[in-house]
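Engineer: Pasting the sequence and the predicted model now:
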Amino acid sequence: MTTSFRLGYVPGVTPTKWVRIWQERLPRIPLDLIQVPAAEAAALVRTRGADAALLRLPIDRTGLHAIPLYAETPVVVVPKDHLVTAADEVTTEDLVDEIMLHPLDDALDWQRPPGLLADDRPATTADAIELVAAGVGVLVVPQSLARLYHRKDLTYRPLLDAPESSVALSWPEDETTELMEQFIGIVRGRTVNSTRGPATDKPPAKPPAKARSRGSAGPQPGKRAKPRRRS
């Protein structure tokens, strides 16, 4: 029976680069990808439905490890003819009079988005995107989700003062297997020849310079040459 490594990932997170490196280093061990809704990603790992998952923080970390990998830029998604599009970037102050959609699977770590909250919360980000296209309101999401749900009639602008979304690698707290160590090394950027340890390990110290040999020509630095006596 062939061993495999099962990796869950939430919408908008693209594991392509890490999958390619895995295939180069471990060509005989399949890496099986499982796309999972953001709200179910932590449970997938906790119930051993996957060996690990790429998900967005915050999560309930009970029984789980989580290594933050990178932060995503928050953006506001609007129709292409919206006033917001006149600026290259916006702040939450620019959205105080906007109807704001707040989906139940919101990926940003805030209790209340800016603006005037819509009466009903869409079930998913995909549903909220459809409502933005219908002119019902605007939506704040990580940039990767704005790209994932791209539509020709919508655009987005960076939102400077919104909380960022952090993408993390999570796996069971009581089970760090050899394959798990391999994948941790890949996402942390370790080379194939590097030893295990933090990706921020300092390079080894340079060896001391060789001492000057006694018979070397010329005076040593910091010392004067003795004048020769004339015969």
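Structural biologist: Yep, that arrived.

Engineer: alpha carbons only for contacts and neighbour counts from here, please
Structural biologist: Will do.

Engineer: Show me where the protein has its strands.
Structural biologist: 5-9, 31-35, 52-57, 64-72, 74-79, 99-101, 116-117, 138-142, 154-158, 165-172 (DSSP state E).

Engineer: Can you tell me how far residue 87 is from residue 80?
Structural biologist: 12 Å (CA to CA, to the nearest Å).

Engineer: So which of these two has more stuff around it?
Structural biologist: A count of neighbours by other CA atoms under 10 Å puts residue 80 above the other of residue 87 and residue 80, at 15 against 9.

Engineer: picking up where we left off before, most packed of the strands of the chain?
Structural biologist: strand 52-57 (a mean of 27; mean count of other CA atoms under 10 Å).

Engineer: quick one, it and strand 31-35 angle?
Structural biologist: With axes from the mean of the first three to the mean of the last three CA atoms, to 10 degrees applied, the angle from strand 52-57 to strand 31-35 works out at 30 degrees.

Engineer: Check the spacing between the most centrally placed residue in the chain and residue 54 real quick.
Structural biologist: Nearest to the mean C-alpha position of the chain, by CA atoms, centre = their mean, lies residue 70 at 2.9 Å. Going from residue 70 to residue 54 by CA to CA gives 11 Å.

Engineer: Common neighbours of those two, please.
Structural biologist: Shared contacts of residue 70 and residue 54 (CA atoms under 8 Å, 6 or more residues apart in numbering): 167-168.

Engineer: coming back round to it: can you lay out the strands of the chain as a markdown table showing distance to residue 178?
Structural biologist: Formatted as a markdown table, these follow (distance: least, CA to CA, whole Å):
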| stretch | distance to residue 178 |
| --- | --- |
| strand 5-9 | 11 |
| strand 31-35 | 14 |
| strand 52-57 | 13 |
| strand 64-72 | 15 |
| strand 74-79 | 35 |
| strand 99-101 | 43 |
| strand 116-117 | 47 |
| strand 138-142 | 33 |
| strand 154-158 | 40 |
| strand 165-172 | 13 |
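
Engineer: what's the closest of those to residue 191?
Structural biologist: strand 64-72 (16.8 Å; CA to CA).

Engineer: Would you mind pulling the contact partners of that closest one?
Structural biologist: For strand 64-72, with CA under 8 Å, 6+ apart as the criterion, the contacting residues are 46, 142-144, 164-174, 187-188.

Engineer: ok, which stretches of the protein are helices?
Structural biologist: Taking DSSP state H as the criterion, the chain carries its helices at 16-25, 41-46, 125-133, 143-148, 178-187.

Engineer: now for these, which one comes closest to residue 230?
Structural biologist: helix 178-187 (70.3 Å).

Engineer: starting at the chain centroid, how far to the closest one?
Structural biologist: Put simply, helix 178-187 sits 16 Å off its chain's centre (CA atoms, centre = their mean, to the nearest Å).

Engineer: ok, second structure coming up, stack it against the first:
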Amino acid sequence: MTGSEEPPAFRLAYVPGVTPTKWVRIWNERLPGTPLTLVGVPAAEAAALLRDGGADAGFVRLPVDRTDLSAIPLYAETTVVVLPKDRAATAVEEMSAEDLAEEIVLHPLDDPLDWERPPGRPAFERPATTADAVELVAAGVGLLVVPQSLARLHHRRDLTYRPLTGAPESRIALSWPEEKTTDLVEEFIGIVRGRTVNSTRGRPPTPPQPKAKRAEKKTGAPRKPAAGSKTSRGGAKPSKGGAAKRGKPRRRP
């Protein structure tokens, strides 16, 4: 590589609420010579950014158009209600849609939840952004239903949140243009999927090794002759004295 050439770089987009720190750290450890640039993008503009080449891949909120974009679903977020800390509802651990029936619930134009409108009574106007809706909650205008990551992102000391049961969830996915699945994109996919540094995408499986032949059974040691036996491997059984005794000849009368 000549001095005029720049090293390859990887551009990673992410929508509000996503924290890509863990994956960026692993990338820097494995590919220190390939810089990774983070590109923050509003959720509604993420797909267009990827199509226009503004990023190589990105963390987006589903759904996305799969016509030209690939996507790997990663996780679903908990849906919560953002409300002032001095509200009586903060005494409960979680809330339901029925608890919001008489409440004004704000519905921002950039709402990432997949529903026509949230439960409760609608406000006269829809806030332009989630950040604007949070300000209205702090002013006592109404409540807000969002993914938990957005509630944390727009945290205020005078506000809190509670999980909302029976509500749709926002799902996060890794997405990229299908026709631009480069080697660097494959590297990042491997990191997100938890592949180790030694693993190789598409590596053929190790063929089974032939089993070693079992050793033949060994025969037992030769059986010892029974006690008192007259024969042995050494011949006749000797007497205690080491030689056989001779009997005295009988004398004739």
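Structural biologist: That came in fine, so what should we check first? Predicted, not measured: the structure shown is a model, and the values here were computed from it.

Engineer: that older thread, of the helices of structure 1, flag the one that's most buried.
Structural biologist: helix 41-46 (a mean of 22).

Engineer: What is the corresponding segment of structure 2 for that helix?
Structural biologist: Following TM-score structural alignment, the aligned partner range for helix 41-46 of structure 1 in structure 2 is 46-51.

Engineer: Can you give the contact residues for that stretch?
Structural biologist: 13-15, 55-58, 60, 64, 69, 176-177.

Engineer: Equivalent analysis for stretch 96-114 of structure 1, please.
Structural biologist: Residues contacting stretch 96-114 of structure 1 (CA under 8 Å, 6+ apart): 38-39, 56-58, 92-93, 95, 115-118, 121-125, 127-128, 136-142, 163-165.

Engineer: picking up where we left off before, so what corresponds to the residue nearest to the centre of structure 1 in structure 2?
Structural biologist: Match for residue 70 of structure 1 (TM-score structural alignment): residue 75.

Engineer: Also residue 214 of structure 1?
Structural biologist: Checking TM-score structural alignment: residue 214 of structure 1 goes with residue 216.

Engineer: What of residue 20 of structure 1?
Structural biologist: Match for residue 20 of structure 1 (TM-score structural alignment): residue 25.

Engineer: Residue 167 of structure 1 against residue 53, yeah?
Structural biologist: No: using CA atoms under 8 Å, residue 167 of structure 1 is not in contact with residue 53, being 10.1 Å away.

Engineer: picking up where we left off before, next one: the match of residue 70 of structure 1 relative to residue 88 of structure 2, how far apart?
Structural biologist: 32 Å.

Engineer: Not counting sequence-adjacent ones, nearest residue to residue 184 of structure 2?
Structural biologist: residue 10 (6.9 Å; CA to CA, 6 or more residues apart in numbering).

Engineer: can you pull the contacts of the one you found?
Structural biologist: So residue 10 of structure 2 contacts 34-37, 55-56, 184 (CA under 8 Å, 6+ apart).

Engineer: Repeat the analysis, applying 7 Å as the threshold.
Structural biologist: 35-37, 56, 184 (CA atoms under 7 Å, 6 or more residues apart in numbering).

Engineer: Quick one: map it onto structure 1.
Structural biologist: So residue 10 of structure 2 corresponds to residue 5, using TM-score structural alignment.

Engineer: Ok, residue 186 of structure 2 next?
Structural biologist: In structure 1, residue 186 of structure 2 lands on residue 181 (TM-score structural alignment).

Engineer: go on, residue 113 of structure 2?
Structural biologist: Checking TM-score structural alignment: residue 113 of structure 2 goes with residue 108.

Engineer: Count the neighbours of that match for me.
Structural biologist: 21.

Engineer: Check the gap between it and residue 139 of structure 1 for me.
Structural biologist: Taking CA to CA, one finds residue 108 of structure 1 at 11 Å from residue 139 of structure 1.

Engineer: Residue 162 of structure 2 against residue 96, yeah?
Structural biologist: No: Residue 162 of structure 2 lies out of contact with residue 96 (CA atoms under 7 Å); the separation is 9.8 Å.

Engineer: on that earlier part again, what would the helices of structure 1 look like in TSV with distance to residue 103 of structure 1?
Structural biologist: What follows is the helices of structure 1, written out as TSV (distance: least, CA to CA, whole Å):
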stretch	distance to residue 103 of structure 1
helix 16-25	27
helix 41-46	17
helix 125-133	6
helix 143-148	13
helix 178-187	30
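
Engineer: and of these, who's closest to residue 197 of structure 1?
Structural biologist: Taking those one by one with CA to CA, helix 178-187 is closest: 8.3 Å.

Engineer: how big's the offset between the match of helix 41-46 of structure 1 and structure 1?
Structural biologist: For stretch 46-51 of structure 2, the mean deviation from structure 1 after alignment is 0.6 Å (mean CA distance after the TM-score superposition for structure 1).

Engineer: just to revisit the earlier point, ok, of the contacts of residue 10 of structure 2, which one's closest to residue 81 of structure 2?
Structural biologist: Using CA to CA, these come closest to residue 81 of structure 2 at residue 37, 33.2 Å.

Engineer: Now check structure 1 for the residue matching that closest one.
Structural biologist: Checking TM-score structural alignment: residue 37 of structure 2 goes with residue 32.

Engineer: Let me know the distance separating its match from residue 8 of structure 1.
Structural biologist: 8 Å.

Engineer: now do residue 33 of structure 1
Structural biologist: Applying CA to CA to residue 33 of structure 1 and residue 8 of structure 1 gives a distance of 6 Å.

Engineer: same thing with residue 140 of structure 1?
Structural biologist: Going from residue 140 of structure 1 to residue 8 of structure 1 by CA to CA gives 24 Å.

Engineer: Residue 82 of structure 1 now?
Structural biologist: Residue 82 of structure 1 is 36 Å from residue 8 of structure 1, by CA to CA.

Engineer: Good, we can wrap up now.
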